[in-house]
Every structure is written in structure tokens, then in C-alpha cells.
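Asks: I would like the atomic coordinates for the input below:
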Amino acid sequence: MARILVADDDVDYLTAFSEGMEVLGHDVVCASSSEDVNRILSETKFDAIFLDVVMPGGGAISLVHSVRQHDSEVPVIVITGRPELINSPLFRDGMRQAQAKLQKTATLQELDSLVRRLTE
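Replies: Predicted coordinates:
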């Protein structure tokens, strides 16, 4: 299974996501700020990284570049729970360094399937 970093400032979502993925056999590390992400990336290598679009201190927009400085190959998945962002040019066309972009309404099975596909 995959070693996954999940960065999100929504504690409830972060808990549900990490617990669900762990039940499916993945090893999940959580971060709730951009500072946490940068610290964790300097210490650990991951098979996949999920980044929330909006977080205090910077979300996926700035973090995807930081991730690439640490690991140019790791799959990055951008997530958002903000419906107003889903159809925005930023989410739809931007963040080209991300391998996937998802709404937080994605099911656990969809998340697991995506991780398995991107880490094969």
C-alpha cells in the first residue's frame, strides 16, 4: 500500500480521510498547515500527496511548488471542499503540476482507486 501525506486544515475531514485510508491499508501522515507540510516533506518521502486548495499560510497553489522542490516525481492530488472553486479557471486549468484534482465529496473508494492508479 501507499505512504500518503494529506494536508488539510479541516480537522474533521483530515481525520475521516486518514482513518478511512488506513483501514484500506495505506500509511497516512497528516498536516494541517503549509508549515507542517514543509517540515514533514523534509523528513519523509511519500508515494502520493493530497493538498487542500485553501489553507492558512498557503494551500495547494503554493505548496505544489514546495512539494516539487522536495520530490519532482511524487503524484500530487489537489482537493477542495469549496464548490465555488470547482468550476473556476484556477482549479480547472491551473495547478498543472498536480496529477489530479478532486472535490472533497469523492468517496473513499474513489480516493483509494486514484492512489493505487497513481502509485503503480
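
Asks: contacts, neighbours, all on C-alpha from now
Replies: OK.

Asks: can you show me the helices along this structure?
Replies: Listed in chain order, the helices of the chain (DSSP state H) span 11-23, 34-43, 60-70, 83-86, 89-93, 108-119.

Asks: can you tell me which of the ones you listed is most buried?
Replies: helix 60-70 (a mean of 18; mean count of other Cα atoms under 10 Å).

Asks: got the angle for it vs helix 34-43?
Replies: 20 degrees (axes from the mean of the first three to the mean of the last three Cα atoms, to 10 degrees).

Asks: show me what helix 60-70 is packed up against.
Replies: Counting contacts by 3 or more Cα pairs under 8 Å, 6 or more residues apart in numbering; DSSP states H and E, helix 60-70 packs against helix 34-43, strand 48-52.

Asks: let's see this one next to it:
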Amino acid sequence: MEAANKLVSFGMRAANNNTVISVGLVGAFFALSARSMHQQNTIEALEAEKASLIKSNKATKQTMWDWKQQLYSEADSDSALVPLSRLRAIYGESPTPPKIAEEVTESARAKFVV
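Replies: Next up, the predicted model:
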């Protein structure tokens, strides 16, 4: 009981002491400053990664566009394995010919045979 009373009285004196309060506030300020710096560094790293990903995505889109154009130019020749009209239908750039629509419908029916 005596120890508890001494502990309580020490706590009351510390709570009324401006030095203890100031040290606590300065400690909290430094802790918040350190956390803020860490968060700022994380934000900067994420922004750099975002810029890198955007650049990579643009390069990938350009490469895919180039490949698609090359595929179209190869399909436009006489010795093409897949005709240009079929490629355009696959990529959704022209209306689907009835033959392709019939093939899709027949394959869908075959899958649902009971």
C-alpha cells in the first residue's frame, strides 16, 4: 500500500512538472516527424514505380500495336495462313462474317449437349 501511494504521488508530481511534459511533447514530435519522413519516402518510391510502370505499359502497347500491324500486313499477302478479313473479325474491327458466327454457335451448342 505504501509503494502504491509513493507511485501515485510520483505520478502526480511528474504530471505537474513542466519539464516532464515538455520532454514528452518533444518525444512525440520526433516520433511523428520520423513517421512522416518514412511515409514521404514511401510515397516517393511509389510515385517512381508508377512512372516506371506507365512507361513500360506505353512501350508494351506500342509493341503490340506494331505486331498487330505486321500481322495485318502479312495477312494481306496472297500466301497468308489466315486471311485479313478473319483477323479483323477476331480483333473486332469488322462485322463478323456469318460463317464465323455459325461456327461459334455450333461449338457452343456442342458444349451444352445433355
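
Asks: any idea what the TM-score is?
Replies: The TM-score (TM-score structural alignment, normalised by the length of the second structure) is 0.22; 39 aligned residues with a Cα RMSD of 4.0 Å.

Asks: with distance to residue 52 of the first structure added, can I get the helices of the first structure in TSV?
Replies: Output for the helices of the first structure, formatted as TSV (distance: least, Cα to Cα, whole Å):
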stretch	distance to residue 52 of the first structure
helix 11-23	10
helix 34-43	10
helix 60-70	6
helix 83-86	12
helix 89-93	11
helix 108-119	14
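
Asks: on that earlier part again, turn the helices and strands packed on helix 60-70 of the first structure into TSV, including distance to residue 114 of the first structure.
Replies: Listed next are these as TSV, based on distance: least, Cα to Cα, whole Å:
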stretch	distance to residue 114 of the first structure
helix 34-43	21
strand 48-52	10
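
Asks: nearest to residue 76 of the first structure, out of these?
Replies: Residue 76 of the first structure lies closest, by Cα to Cα, to one member of these: strand 48-52, at 4.9 Å.

Asks: does anything pack onto the closest one? Which helices or strands?
Replies: strand 3-7, helix 60-70, strand 76-80, helix 108-119.

Asks: output those as a markdown table; include the columns distance to residue 21 of the first structure.
Replies: Output for those, formatted as a markdown table (distance: least, Cα to Cα, whole Å):
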| stretch | distance to residue 21 of the first structure |
| --- | --- |
| strand 3-7 | 9 |
| helix 60-70 | 20 |
| strand 76-80 | 15 |
| helix 108-119 | 7 |
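
Asks: residue 118 of the first structure: which of the helices and strands packed on helix 60-70 of the first structure is closest?
Replies: With Cα to Cα as the measure, strand 48-52 is the member of these nearest residue 118 of the first structure (7.7 Å).

Asks: nearest to residue 37 of the first structure, out of the helices and strands packed on strand 48-52 of the first structure?
Replies: Across these, residue 37 of the first structure has its closest neighbour in strand 3-7 (6.8 Å, Cα to Cα).

Asks: and the closest one, what other elements does it pack with?
Replies: With contacts taken as 3+ Cα pairs under 8 Å, 6+ apart, strand 3-7 of the first structure sits against helix 11-23, strand 27-31, strand 48-52.
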